[in-house]
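*Asks:* Dropping the sequence and predicted coords here.
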Amino acid sequence: DDELLTALLRAVNRLGAKGRGEESPAVQKSREELLTDQVCQYVFAHLSERITLADIAGELHYSANHLGKIVQEVLGMNFSAYLQKTRLSYAAHLLREKKQMGVGEIAHLTGYTSSDSFARVFRQEYGLTPREYRHGA
């Protein structure tokens, strides 16, 4: 996957390069979307871990500030909001589909260090506790 992405980025750069080596707006947008896809893939692959934008930026060889601006532009939300939305969305999926899993286990799998903080954030987002959501979903 990494080799393919690198080759695609090289090809996009070559095709979109102008006289002084500048990228066309379409090439820049494609590059930003590919980079954001990498961020999203990293988040989902490491969902149960402590994730920071700085960690991802280091992995992708970007500055955290620059990467944060790209994520904001492409996704329409900052990295923290995206991370929380992704965690809660996956937690809601697990609550609906994996009835045998406990709420604490789901909290851990989605990167929350305590069931209480998970339940509080979940309730803020969905208006229900995780247990209420599970039984009503």
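*Replies:* Now that the structure is in, tell me what you want to look at. Numbers count the residues shown, from 1 in each chain.
*Asks:* When you work out contacts or count neighbours from here on, use the C-alpha atoms and nothing else.
*Replies:* Fine.
*Asks:* State the distance from residue 12 to residue 80.
*Replies:* 29 Å (C-alpha to C-alpha, to the nearest Å).
*Asks:* Between those two, which is the more surrounded one?
*Replies:* Applying other C-alpha atoms under 10 Å to residue 12 and residue 80 shows that residue 12 carries more neighbours, namely 17 against 13.
*Asks:* hang on, that one packs against residue 27?
*Replies:* Yes - under the criterion of C-alpha atoms under 8 Å, residue 12 makes contact with residue 27 at 6.4 Å.
*Asks:* For the chain, which segments count as helices?
*Replies:* 2-16, 25-45, 53-60, 64-75, 79-97, 103-109, 115-126, 130-136 (DSSP state H).
*Asks:* Please compare the first structure with the one that follows:
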Amino acid sequence: MKPALHHQARMRRVLEHIEHHLHQPLNLDELSRVAACSKFHFHRQFSATFGLSVQRYIQLARMKRASYQLAYRAAHSVTGVALDAGYAAPDAFARAFRQRFGQSPSSFRLTPHWQPWLAALEPLNHARSTLMHPVYNANDVTIRTVPATPVGIMSHRGDPALLGATVQRFIAWRQAAGLHPKNSPTFNVWYSERQPASPDDYHVDLCAGTRGPIEAHGAEVVAGEIPGGRCAVLRVTGHTDNLEPAALFLYRDWLPASGETTRDFPVYCQRIKFFPEVPEHETVAEVFLPLR
């Protein structure tokens, strides 16, 4: 293995270890052993690789998981989220959460301020998605004929920074409708790029598979369908917040070399394993490029 790839593999092991043990104490000795590196050099290598210290990375990873539990998992109590984040008392967690995101945990649960939340987590997301970006090749793509799937659709149009609020409403609707992800497939259909030239042009549909009539949630949920047919499918494991690199690979690299042509339906994904139910590096999504 080339030295650069060997270094990256060691750092990946460290990130996976951190995510598996976010609810436990983590120290420099332990992480340097995982990296097979001297503890006297490990923290500098980590900072040089990811652009932030080990301790800050751990704190941000814990706060990201805690914020997901607060916003999207109503069954998790604030006290339980605090303990899971490694805090012995809810008040210490509340102070740290407010310092990071500008809101108390209870306030964030009710009305998250998504733009400050995104800004606070940008160093973490940059470390994961930019510095440790995935590499795909043609062998990772399969061609699959998929059946048509009836779905309930909630559209998000406008600033992608506010997508979290739509996700909250979508989760609340599917829970009320009894459409649990274990028996109701989850899809995202992208009608725009992840970061269009104008935020107003951003458009994504959040979809849950259904077996019967759709119970409307105000005027937000409508009945629709993920059409059946041939698709190029690329499976992505780990840090599936940003699937744009996978979609770009299909369009830029795989499609021109394949001799295939696209069908008149946008690229979409199916979410299979979700954060925070599993650590972020174990999340799974499949990206579908519809073909003729």
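*Replies:* Nice, I can see it. Just so it is clear, the structure is predicted and the values come from calculations on it, not from any experiment.
*Asks:* What count of nearby residues applies to residue 25 of structure 1?
*Replies:* Neighbour count for residue 25 of structure 1, taken as other C-alpha under 10 Å: 10.
*Asks:* Report the separation between it and residue 16 of structure 1.
*Replies:* 9 Å.
*Asks:* Find residues that contact each of those two.
*Replies:* Both residue 25 of structure 1 and residue 16 lack any common contact, where contact means C-alpha atoms under 8 Å, 6 or more residues apart in numbering.
*Asks:* Show me which residues of stretch 47-66 of structure 2 are buried.
*Replies:* 47, 49-54, 57-66 (16 or more other C-alpha atoms under 10 Å).
*Asks:* what does stretch 61-73 of structure 1 give?
*Replies:* So, applying 16+ other C-alpha under 10 Å, buried residues of stretch 61-73 of structure 1: 64, 67-72.
*Asks:* which part of structure 1 lines up with stretch 152-167 of structure 2?
*Replies:* Per the alignment by TM-score structural alignment, stretch 152-167 of structure 2 matches no residues in structure 1.
*Asks:* ugh, wrong one, stretch 79-95 of structure 2
*Replies:* The aligned range for stretch 79-95 of structure 2 is 104-120, by TM-score structural alignment.
*Asks:* same thing with stretch 207-222 of structure 2?
*Replies:* By TM-score structural alignment, stretch 207-222 of structure 2 lines up with nothing in structure 1.
*Asks:* got the end-to-end distance for that stretch?
*Replies:* Across stretch 207-222 of structure 2, first to last residue, C-alpha to C-alpha, it's 10 Å.
*Asks:* repeat for stretch 144-154 of structure 2
*Replies:* By C-alpha to C-alpha, the extent of stretch 144-154 of structure 2 from end to end equals 26 Å.
*Asks:* Centre of the chain to that stretch, how far?
*Replies:* Its chain's average C-alpha position is 21 Å from that of stretch 144-154 of structure 2, according to C-alpha atoms, centre = their mean, to the nearest Å.
*Asks:* next helix or strand past the host helix or strand of residue 175 of structure 2?
*Replies:* Here residue 175 of structure 2 sits within helix 163-176, counting by DSSP states H and E. Heading C-terminal from helix 163-176 of structure 2, the first helix or strand you meet, by DSSP H and E, is strand 186-190.
*Asks:* what span of structure 1 lines up against that next one?
*Replies:* With TM-score structural alignment applied, strand 186-190 of structure 2 matches no range in structure 1.
*Asks:* The residue nearest in space to the middle of structure 1 and residue 64 of structure 1, how far apart?
*Replies:* The centroid of structure 1 falls nearest to residue 40 when counting by C-alpha atoms, centre = their mean (3.6 Å). The spacing between residue 40 of structure 1 and residue 64 of structure 1, counted by C-alpha to C-alpha, is 15 Å.
*Asks:* any idea what the residue nearest to the centre of structure 1 aligns with in structure 2?
*Replies:* Residue 40 of structure 1 maps onto residue 15 in structure 2, by TM-score structural alignment.
*Asks:* and stretch 80-94 of structure 2, which residues are buried?
*Replies:* Within stretch 80-94 of structure 2, the residues that qualify as buried are 81-87, 90, 93-94, counting by 16+ other C-alpha under 10 Å.
*Asks:* Nearest to residue 126 of structure 2 among those?
*Replies:* Using C-alpha to C-alpha, residue 85 comes nearest to residue 126 of structure 2 of those, at 21.4 Å.
*Asks:* That closest one and residue 109 of structure 2: what is the separation?
*Replies:* Relative to residue 109 of structure 2, and taking C-alpha to C-alpha, residue 85 of structure 2 is found at 16 Å.
*Asks:* repeat for residue 76 of structure 2
*Replies:* 11 Å.
*Asks:* Is residue 23 of structure 2 in contact with residue 85, as I believe?
*Replies:* Yes - the criterion here is C-alpha under 8 Å, and residue 23 of structure 2 meets it with residue 85 at 5.5 Å.
*Asks:* Find residues that contact each of the two.
*Replies:* Counting by C-alpha under 8 Å, 6+ apart, nothing touches both residue 23 of structure 2 and residue 85.
*Asks:* What is the neighbour count of residue 175 of structure 2?
*Replies:* Neighbour tally, residue 175 of structure 2, other C-alpha under 10 Å: 12.
*Asks:* ok, now which ones touch it?
*Replies:* Per C-alpha under 8 Å, 6+ apart, neighbours of residue 175 of structure 2: none.
*Asks:* Identify the residues contacting stretch 127-137 of structure 1?
*Replies:* With C-alpha under 8 Å, 6+ apart as the criterion, stretch 127-137 of structure 1 contacts 92, 95-96, 99, 103, 119-120, 122-123.
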